[in-house]
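> Let's see this in three dimensions:
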Amino acid sequence: MTTAQDGGRARRSPAFTIGLSLIALILFCGFGALGAWQVYRLGWKRDLIARVDARIHAAPVAPPAAATKADEYRRVALTGTFQHDKAALTQAVTIYGPGFWVLTPLRSDDGTVTLINRGFVPSRTAVYDRPSGPMRITGLLRLTEPGGGFLRSNDPAADRWHSRDVAAIAKARGLGRTRGYFIDAERTPSPTGYPIGGLTVVQFPNNHLQYAITWFILAAMTVGAYMLVMRQTGKDRQG
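The predicted model follows:
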């Protein structure tokens, strides 16, 4: 989009200037909007982390009848009797290496069943503590994990569990009325050392500040490049 040569210098047409200005404006607005969105996400993520942290360190409350994302990591306490013969082992990777979570049904006096993640064991044949009688359990409420693990589906028929799918485990074990979530039990002393509880990882990726800075830098670079081209265009016209 240039005019004829004038003294060896190519002159930019008005259409070129208008087109370049529109492109620069679109890029600047786009990068700026993305940066602003990341700033919003940063505030949201910090608020989420603060709320979850408050739940984790709060005094335990009674478990709800049903749970949503607003209840995840809420500290709860409940009583009941373990049904060790109906426990399910689900695959786990922890600071102790690969192994299994021990998900044991806890039946309350009213007949309601809650799956309790009692903690980690290194193998299917590991010997772990199996307390009897009424128990009081304190832990963090966790949402069910339907569908299996990464690229691996649960196989109830073979008793192979790659995720903590509450509904599927309850059905496979014939547990009856079961809450739709499970509880990560806090760590308690165990004569055998297993299962190891209290291994819940509460961590939220928070890279929004870096992303925001990147988008704002790109917006500034767009302005700089536009001004440079326009300055050169002005020199061409003066020549």
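> going forward, measure contacts and count neighbours with C-alpha atoms only.
OK.
> Doesn't residue 184 belong to a strand?
Yes: assessed by DSSP: H, G, I helix; E, B strand; the rest coil, residue 184 belongs to a strand.
> can you pull the contacts of the closest residue to residue 103 other than its chain neighbours?
Nearest residue to residue 103, sequence neighbours excluded (Cα to Cα, 6 or more residues apart in numbering): residue 117, at 4.4 Å. Residues in contact with residue 117 (Cα atoms under 8 Å, 6 or more residues apart in numbering) are 101-104, 182-185, 197.
> Residue 117 sits in which helix or strand?
strand 113-121 (DSSP states H and E).
> Quick check: buried residues in that strand?
113-121 (16 or more other Cα atoms under 10 Å).
> to compare against the first, here's another:
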Amino acid sequence: MRFLLRPGWIALVAVVAGFVVACYTLLAPWQFGREAERESQQRAINASFATPPVPLVELSAPGAGVAPDVAWRQVTVSGEYLPDAEALVRLRHLDNAPAYEVLTPFRTSEGRLLVVDRGLVAATGGADVPGFASAPAGPVTLTARLRTDETDPDGRAVITAAGHRQLYAADSRTLAAATGLALEPGYLQLSEGQPGVLAPLAVAPSASGAPFTNLSYALQWLTFGAIAVFALIYFVRLELMQRRGEGRAAKKAAVRRALAGDDEG
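Predicted coordinates for the structure are as follows:
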């Protein structure tokens, strides 16, 4: 099998080995992790529908923000919106069309500063910001779901366009830095019928127990890795058979030449 030491075969083996390692140590585990994450999130959402709202302070102490173990729980809070510090989250979708997510800071009656996700508004003319209803003035009482902050993986800066601050993630930390407000980590996501809500983000329980698509993706990567190994073995075997066939043909030719030489002698 010395042919495997040729540059072309070394490159092929290296590519296959790298692909298989990526499938089994990176791609499939990442999809399995996403599956587990989504299952955990759905369980939390299901539990939130079965648990009545409680005052915010029972699940989040002042200044503590939203902890992951209470995400999606419903809470009640009273106070007033701070529309001057409002911001939009870019690159959202509503009914398969471009949209913006509206984040409006909120001061509770106890003086806590929070971010309220009022929902989505459809963009007009591509990236143009549409007109949308302002947050109500004066004291209001909200029932909302606790959410942990998103993170923009690219770390893009806040921009100002069309008269609005615009972010790339629903992130209270980024909005706090842009406005100078001491906003608590996490945010409150409004449901339909709440004061100031626009098009609420969809949240629904699920009782099916069916796996998410990430599981099938993970199994696909495992399958692709196995196919790559079997394909390499197949091509190596094919090369061996071809070389053995050529060797046998060469021996037969040598024998024929030898016999022909004897006849001539």
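> thinking again about what came up before, quick check: the farthest pair among the buried residues of strand 113-121 of structure 1?
Greatest spatial distance among the buried residues of strand 113-121 of structure 1 (Cα to Cα): 113 and 121, at 22.4 Å.
> which helix in structure 1 runs the most residues?
helix 14-57 (DSSP state H).
> That helix - contacts with which helices or strands?
Contact here means 3 or more Cα pairs under 8 Å, 6 or more residues apart in numbering; DSSP states H and E; on that basis helix 14-57 of structure 1 packs against strand 75-82, helix 208-238.
> from what I can see residue 215 of structure 2 touches residue 35, true?
Yes: contact criterion Cα atoms under 8 Å: residue 215 of structure 2 and residue 35 qualify, at 5.9 Å.
> So between those two, which is more surrounded?
A side-by-side neighbour count of residue 215 of structure 2 and residue 35, using other Cα atoms under 10 Å, places residue 35 first with 20 against 17.
> Nearest residue to that one in space, ignoring adjacent ones along the chain?
Once flanking residues are discounted, residue 35 of structure 2 sits nearest to residue 214: 5.2 Å by Cα to Cα, 6+ apart.
> what about the one you found, which helix or strand?
Applying DSSP H and E, one finds residue 214 of structure 2 within helix 213-264.
> roughly how far out does that helix sit from the chain middle?
43 Å (Cα atoms, centre = their mean, to the nearest Å).
> Could you name the helices and strands sitting against that helix?
Short answer (3+ Cα pairs under 8 Å, 6+ apart): helix 213-264 of structure 2 packs on helix 7-22, helix 28-50.
> Of those helices, which stretch is the most buried?
Stretch with highest mean neighbour count among these: helix 28-50 (a mean of 17; mean count of other Cα atoms under 10 Å).
> what residue of structure 1 takes the place of residue 73 of structure 2?
Counting by TM-score structural alignment, residue 73 of structure 2 lines up with residue 75 in structure 1.
> which is the next helix or strand following the strand holding residue 117 of structure 1?
Immediately after strand 113-121 of structure 1, counting by DSSP H and E, sits strand 134-143.
> distance from that following strand to structure 2 after superposition?
With mean Cα distance after the TM-score superposition for structure 1, strand 134-143 of structure 1 departs from structure 2 by a mean of 2.3 Å once superposed.
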